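S.K.: Sequence below, structure please.
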Amino acid sequence: MIYKVIQINFFMKGIDRGLNNSVVVLLIIQI
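M.R.: Alright, predicted model coming up:
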């Protein structure tokens, strides 16, 4: 659960910084 929370926080920070779509897709696949 803790790992998931950290992953979500990283995902949100990534959106704020405007990461590439490929990175976002990789994060989604990881979940």
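S.K.: Going by C-alpha atoms from here, please, whenever you check contacts or count neighbours.
M.R.: Noted.
S.K.: Okay, and the residue nearest the centre of the chain sits in which element?
M.R.: Against the mean C-alpha coordinate of the chain, by Cα atoms, centre = their mean, the closest residue is residue 11 at 2.4 Å. Using DSSP states H and E, residue 11 sits within helix 2-17.
S.K.: Sequence B follows; please return its structure for comparison with A:
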Amino acid sequence: PELIIKEIEKQRQDANELGWKSIRFRQFFD
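M.R.: Here you go, the predicted model:
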């Protein structure tokens, strides 16, 4: 189960980074 938890955390971090980038992107072009 440890591996699965780490994988989920990694995916969550990636999603967070993508979310922040898209938010900055929108602010930049608004």
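S.K.: so what secondary structure elements neighbour the next helix or strand after the helix holding residue 11 of the first structure?
M.R.: Next along the chain after helix 2-17 of the first structure, taking DSSP H and E as the criterion, comes helix 21-30. Here helix 21-30 of the first structure touches helix 2-17, going by 3 or more Cα pairs under 8 Å, 6 or more residues apart in numbering; DSSP states H and E.
S.K.: Map the residue nearest to the centre of the first structure across to the second structure for me.
M.R.: Here residue 11 of the first structure is matched to residue 16 in the second structure, going by TM-score structural alignment.
S.K.: my guess is the residue nearest to the centre of the first structure meets residue 25, correct?
M.R.: No - if you go by Cα atoms under 8 Å, residue 11 of the first structure and residue 25 don't touch, sitting 10.4 Å apart.
S.K.: still on that earlier bit, what's the average distance for the helix holding residue 11 of the first structure when superposed on the second structure?
M.R.: In this overlay with the second structure, the average offset of helix 2-17 of the first structure from its partner residues is 0.1 Å by mean Cα distance after the TM-score superposition for the first structure.
S.K.: Can you give me the buried ones in that helix?
M.R.: Residues of helix 2-17 of the first structure classed as buried: 7, 11 (neighbour count, 16 or more other Cα atoms under 10 Å).
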